[in-house]
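# Sharing a model prediction with you, sequence too.
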Amino acid sequence: MEGKKRFVLGSSSAIRFTLIQSLLKKEDFDVHPPDIDEEVLDKELPREYVKRIAEAKAEKVSRTVDNEYVICADTAVALGRRILPKAVSDDLVRQCLKQLSGRRHRVYTCLCVIRRSLNADGVQHVKRVKVVESRVRFKRLTQHEIQWYVDSKEGLDKAGGYSIYGKSQALILFLSGSVSGVQGLPLLELKNLLTSVGVDV
């Protein structure tokens, strides 16, 4: 079909849209943000949570397309077993930063790649899933530093109340793992998943 894309990014994230262009040409993918319930279940662990949500996003989007690779991801910032919220207000950004101050935490991002195709034999289903774990540590933050970052608005709508790029770099002591994973789309692992299903990027 004319105009048909090879890939679909299942996300409304501007950061994921920018990151995926490091691997794929803009003309090769569409964007179909899924609408799903992302509430954390009772006693759900961070790794289990991101895997469940990423797969749910990909499964939902894949039912709306045919023979395209659907790429979805989900990210959680965790202190131990506790998942920090997406900071939708200045107060939540402030609360998250107070909890993260001086402490090492983990960032989990799950990738899910699905392709459904219809043929004479029925539905063929290709699926690959990968959870990527990174570790980050903020310096011990002063009230002034927290307010400075809150005022920047960078932490709004971000898991854990911060973005790994921008002003937060002046506050972070340590990062181990995937920088793009902390941003929300680990590119090395995405490239490897696509390679595993026969896609050369």
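Structure received.
# going forward, measure contacts and count neighbours with C-alpha atoms only.
Fine.
# any idea where the strands of this protein begin and end?
Secondary structure of the chain by DSSP state E: the strands cover 7-9, 29-31, 69-79, 82-83, 86-87, 104-119, 122-138, 158-159, 172-176.
# nearest spatial neighbour of the spatially most central residue of the chain, skipping sequence neighbours?
The centroid of the chain falls nearest to Gly184 when counting by Cα atoms, centre = their mean (3.0 Å). Distance criterion Cα to Cα, 6 or more residues apart in numbering; nearest residue to Gly184, sequence neighbours excluded, is Thr75 at 5.8 Å.
# neighbours of that neighbour, just the number please.
29 (other Cα atoms under 10 Å).
# Then Ser196?
Neighbour tally, Ser196, other Cα under 10 Å: 11.
# try Ile36
Other residues close to Ile36 by other Cα under 10 Å number 10.
# try Val136
20.
# on that earlier part again, go ahead and confirm the residue nearest to the centre of the chain touches Val107.
No. Contact criterion Cα atoms under 8 Å: Gly184 and Val107 do not qualify, at 9.3 Å.
# this is the other structure I want to compare:
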Amino acid sequence: MSAIYLASQSPRRRELLSQLGIEFVQFSVDADETPFENESARQLVERLARLKAETGVAMGYEDRPVLGSDTVVVYDNHIMGKPTDFEDFQRMMKQLSGRTHQVLTAIALSSTHKTMSKVVTTDVTFKPLSDDEITAYWHTQEPLDKAGGYGIQGRAGAFVTHLSGSYFAVMGLPLYETQELIAEFNNEL
């Protein structure tokens, strides 16, 4: 594949996709990310990745495939969104402190003819966090726009004691699976 579109304004996804050596053009899509009633985290993240890719195609980005992606953080079967304020962030960090949670990242590739997708699940374990560590991390402003209130590629990386799965998926774009999906998509053309 010579080139694709990336339906995301995320600087992290742009940086990660660049590592694959694929030519791409980045743009943003507006997608309603409200979960459906009784929708599992896996169903939600895959639906949103597909929605973003398909919305890009519907917007007229048709001359090459559109890549969409979405990431959610899940603890105890509860989807953790972006923190709304310090109290919400503090609650999230106390839930994740000293425990293992899941990060689900879905990728989808779409054209006018088809959409293909994959979901990658990664288990992430945090060390026990003190109130001072939680407050100090909040003041970095890193958690403000991050699902689950943290970015593994930033200062919260020091909270991680164990990771089972894809580090890059936790960042927002699983490199191996993205390359695989692009190859599978091309093989079916």
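Here it is on my side, so go on. Treat the numbers as computed from the prediction; the structure is a model and nothing was measured.
# Reformat the strands of structure 1 into CSV and put distance to Trp148 of structure 1 next to each item.
Shown next, in CSV, are the strands of structure 1 (distance: least, Cα to Cα, whole Å):
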stretch, distance to Trp148 of structure 1
strand 7-9, 34
strand 29-31, 34
strand 69-79, 21
strand 82-83, 24
strand 86-87, 16
strand 104-119, 21
strand 122-138, 15
strand 158-159, 17
strand 172-176, 14
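# most packed of those strands?
Most buried of the strands of structure 1, by mean neighbour count (mean count of other Cα atoms under 10 Å): strand 69-79, with a mean of 26.
# Give me the mean deviation of that strand from structure 2.
Its aligned residues in structure 2 lie a mean 0.5 Å from strand 69-79 of structure 1 after superposition (mean Cα distance after the TM-score superposition for structure 1).
# starting at the chain centroid, how far to that strand?
Strand 69-79 of structure 1 sits 3 Å away from the centroid of its parent chain (Cα atoms, centre = their mean, to the nearest Å).
# again, but for stretch 28-38 of structure 2
With Cα atoms, centre = their mean, you get 14 Å for stretch 28-38 of structure 2.
# what span of structure 1 lines up against it?
Using TM-score structural alignment, the residues of structure 1 aligned to stretch 28-38 of structure 2 are 33-43.
# Repeat that for stretch 95-108 of structure 2.
Going by TM-score structural alignment, stretch 95-108 of structure 2 sits over residues 99-112 in structure 1.
# Equivalent analysis for stretch 141-159 of structure 2, please.
Against structure 1, the aligned range for stretch 141-159 of structure 2 is residues 153-171 (TM-score structural alignment).
# Would you map the helices across structure 2?
Counting by DSSP state H, one finds helices in structure 2 at the ranges 11-19, 41-58, 86-96, 131-138, 167-171, 175-187.
# Quick one: these as CSV, columns for distance to Thr121 of structure 2 too.
As requested, these are exported to CSV (distance: least, Cα to Cα, whole Å):
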stretch, distance to Thr121 of structure 2
helix 11-19, 17
helix 41-58, 9
helix 86-96, 17
helix 131-138, 25
helix 167-171, 8
helix 175-187, 11
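# Now do the same contact list for whatever residue of structure 2 lines up with Gly181 of structure 1.
By TM-score structural alignment, Gly181 of structure 1 lines up with Ala169 in structure 2. By Cα atoms under 8 Å, 6 or more residues apart in numbering, the contact list for Ala169 of structure 2 reads 71, 103-105, 120-122, 175.
# 7 Å - rerun?
Shown in contact with Ala169 of structure 2 (Cα atoms under 7 Å, 6 or more residues apart in numbering): 105, 120.
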